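>>> Below are the sequence and a predicted model for it; my questions follow.
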Amino acid sequence: MLSLRAVNQYYGDQHTLWNVDLDLVPGTCTCVMGLQGMGKTTLVNCITGNLPIASGSIVWQDADAPPLDLLKVNPVQRASMGIGYVPQDRRIFSQLSVEENLHIAMLAGGAPGCAVTPAIYDLFPELYMLRTKKGAALSDDHQYQLAMARALVTQPRLLILDEPTRGQSLAFIQKLGSLLVRLNQDLGLTLLLAEQHLSLIRRVAHRFCLLHRGRNVAQGDVNQLDTQLLSHWMSPDLAG
């Protein structure tokens, strides 16, 4: 579905991603891991098109279709192709209602005039009860649910979540894990998480890509995340 090869990225003179390779297989959940500041969000933003890359390739391929060079496709077009994105800052419209937020997302996805599908409220039943509430009046938990619902209402084939557990409670993380398992295992949605919460990673992900200072230092099946690997690359002492 998505293949990155030798991706390099710079912020000014700072080299932030170094020859990163990554493959996303349809129907799987992959986690990009690493401590804060190691390049997870930068990599996600390169995939969504919100940051340019200096060199390398990012290729999207649908079943029975030729490969497509994503570097020639802008962020809006990438979203319309089926790449859904939930950023850290959620980006909901705080002065619009839940329902209005979802309608705007549908319009942006090319579905004008359509009613919000019941499947969205089946995934987020709490939002149905709050559908007339403004985004600003929602709790942090419900704001994140709305951000996810906005990404899912266009029926993407790949959903990317950037640091979904950051600053969240254990109760929220447990609920998020159940939702991600449902999206992936029951609905077949391909997932990419930029995340460092190990219990969530072990619960929902099939594969991992571990970044350290912008370099892909380890990747493989999640069951390969042993104590030695984690202590070596996920120790806070490495952040300095």
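Received it, and whenever you're ready, just let me know what you need.
>>> C-alpha from now on. contacts and neighbour counts both.
Noted.
>>> Ala149: what's its closest spatial neighbour, skipping adjacent residues?
Nearest residue to Ala149 in three dimensions, chain neighbours excluded: Ile120, at 6.5 Å (C-alpha to C-alpha, 6 or more residues apart in numbering).
>>> Please report the number of neighbouring residues for the one you found.
When neighbours are defined as other C-alpha atoms under 10 Å, Ile120 has 18 of them.
>>> so it touches Leu152, yeah?
Yes - if you go by C-alpha atoms under 8 Å, Ile120 and Leu152 touch, sitting 7.5 Å apart.
>>> residue ranges of the strands in the protein, please?
In the chain, the strands defined using DSSP state E lie at 2-11, 14-24, 29-33, 55-60, 68-69, 83-86, 158-162, 190-194, 207-212, 215-221.
>>> Pull out the buried positions in the fourth one.
By neighbour count, with 16 or more other C-alpha atoms under 10 Å as the criterion, the buried positions of strand 55-60 are 56-60.
>>> How about the last one?
Buried residues in strand 215-221, defined by neighbour count with 16+ other C-alpha under 10 Å: 215-216, 219.
>>> just those residues now: which is nearest Cys209?
Gln219 (4.4 Å; C-alpha to C-alpha).
>>> Identify the residues contacting the closest one.
207-210 (C-alpha atoms under 8 Å, 6 or more residues apart in numbering).
>>> Okay, one more to line up with it:
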Amino acid sequence: MLKTQGLTLHYGGSQILHGIDLQARAGEVTCVMGTNGVGKTSLLKAISGTHPRTAGRVELDGQEVGRVPAQGMAHRGVGYVPQGRMIFPLLTVRENLETGFACLPRSERAVPGEIHELFPVLKEMANRRGGDLSGGQQQQLAIARAMITRPKLLLLDEPTEGIQPNIIQQIGRVIDYLRARRNMAIVLVEQYFEFAYGLADRFYVMERGAVTLSGTKCELSKAELMHAVSV
């Protein structure tokens, strides 16, 4: 579903990503791991079009995508849940979900029933302002908003950060459910090792803006991964 080749990104005069090659397949969770500041979030920004890449190729579903801005990538089927959630605090839960309609034809502009089945609290709090929700509830809202767009590729940046354990478990179940549908590739940036290891089918470990280790769960031992991400 997703393939990057030689993906490079700069912030001003500083090079942040150094030729990233990555593949994420439909029906799999691809986890990007590494310590703080190695370029994981920048990688998701480059893929989502939030920050334009300097060089390299991005392919979605076998088709090369040029330097398309974020809204164009969303229309191409990329759902992005950024670090920090970035929900609209003054809009209600319902209105936050409806912002995802912009990517859809008018005939599909409805909140699917599965959203409220996966995140019952969003139905209960539909008329509450986003800013009044707890951190865990806001994270559920951010994931649900991305799902509204019917993405083929879902990018999740640190979805467990600052979240209480019961919500982390629920988010894990949602990711499992989405993978089981087999029609979506999921790229997960995550520092909570046990959560990431339990979900991932494929791993990429980054250091200083480059991939230093990659492979499937069958190819890489847990100890090898733990060592790589703790260096």
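Right, received. Where do you want to start? No experiment lies behind these values; they were computed from the predicted model shown.
>>> Quick check: TM-score for this pair?
The TM-score (TM-score structural alignment, normalised by the length of the second structure) is 0.92; 229 aligned residues with a C-alpha RMSD of 1.7 Å.
>>> picking that back up, would JSON lines of the strands of the first structure with distance to Gln168 of the first structure be doable?
Listed next are the strands of the first structure as JSON lines, based on distance: least, C-alpha to C-alpha, whole Å:
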{"stretch": "strand 2-11", "distance to Gln168 of the first structure": "29"}
{"stretch": "strand 14-24", "distance to Gln168 of the first structure": "27"}
{"stretch": "strand 29-33", "distance to Gln168 of the first structure": "17"}
{"stretch": "strand 55-60", "distance to Gln168 of the first structure": "31"}
{"stretch": "strand 68-69", "distance to Gln168 of the first structure": "36"}
{"stretch": "strand 83-86", "distance to Gln168 of the first structure": "15"}
{"stretch": "strand 158-162", "distance to Gln168 of the first structure": "13"}
{"stretch": "strand 190-194", "distance to Gln168 of the first structure": "15"}
{"stretch": "strand 207-212", "distance to Gln168 of the first structure": "22"}
{"stretch": "strand 215-221", "distance to Gln168 of the first structure": "26"}
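>>> Tally up the residues packed near Val181 of the first structure, please.
Using other C-alpha under 10 Å: Val181 of the first structure sits among 18 other residues.
>>> Ala105 of the first structure -> the second structure?
Aligned counterpart of Ala105 of the first structure in the second structure: Gly100 (TM-score structural alignment).
>>> if I look at its match, how far off is Val81 of the second structure?
Distance check for Gly100 of the second structure against Val81 of the second structure: by C-alpha to C-alpha, to the nearest Å, it reads 12 Å.
>>> ok, now which ones touch the corresponding residue of the second structure for Gly84 of the first structure?
Applying TM-score structural alignment, one finds that Gly84 of the first structure aligns to Gly79 in the second structure. For Gly79 of the second structure, the contact set (C-alpha under 8 Å, 6+ apart) comprises 48, 146-147, 149-155.
>>> now do 6 Å
Residues in contact with Gly79 of the second structure, defined by C-alpha atoms under 6 Å, 6 or more residues apart in numbering, are 146, 151, 154.
>>> Considering the residues you listed, which possesses the most neighbours?
Neighbour-wise, these (other C-alpha under 10 Å) top out at Leu154, 24 neighbours.
>>> so who does it touch?
With C-alpha under 6 Å, 6+ apart, Leu154 of the second structure has these contacts: 78-80, 186.
>>> what's the counterpart of Leu189 of the first structure in the second structure?
For Leu189 of the first structure, the residue aligned by TM-score structural alignment is Met184.
>>> check contacts around the nearest residue to Ser97 of the first structure once chain neighbours are set aside.
Distances taken as C-alpha to C-alpha, 6+ apart put Lys134 closest to Ser97 of the first structure, at 3.9 Å, once the chain neighbours are dropped. Shown in contact with Lys134 of the first structure (C-alpha under 6 Å, 6+ apart): 95-97.
>>> mind checking what Lys134 of the first structure lines up with in the second structure?
So Lys134 of the first structure corresponds to Arg129, using TM-score structural alignment.
>>> From Thr92 of the second structure, how far out is its match?
4 Å.
>>> And for Asp21 of the second structure?
Asp21 of the second structure is 39 Å from Thr92 of the second structure, by C-alpha to C-alpha.
>>> ditto for Ala200 of the second structure
33 Å.
>>> one step back: okay, the buried residues of strand 215-221 of the first structure in a markdown table with distance to Phe124 of the first structure next?
Listed next are these as a markdown table, based on distance: C-alpha to C-alpha, whole Å:
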| residue | distance to Phe124 of the first structure |
| --- | --- |
| Arg215 | 36 |
| Asn216 | 35 |
| Gln219 | 32 |
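>>> List just the nearest of those to Thr227 of the first structure.
Gln219 (14.6 Å).
>>> residue in the second structure matching that closest one?
Match for Gln219 of the first structure (TM-score structural alignment): Ser214.
>>> Equivalent analysis for Gln155 of the first structure, please.
Aligned partner of Gln155 of the first structure by TM-score structural alignment: Arg150.
>>> List the residues that contact that match.
No residues are in contact with Arg150 of the second structure under the rule C-alpha under 6 Å, 6+ apart.
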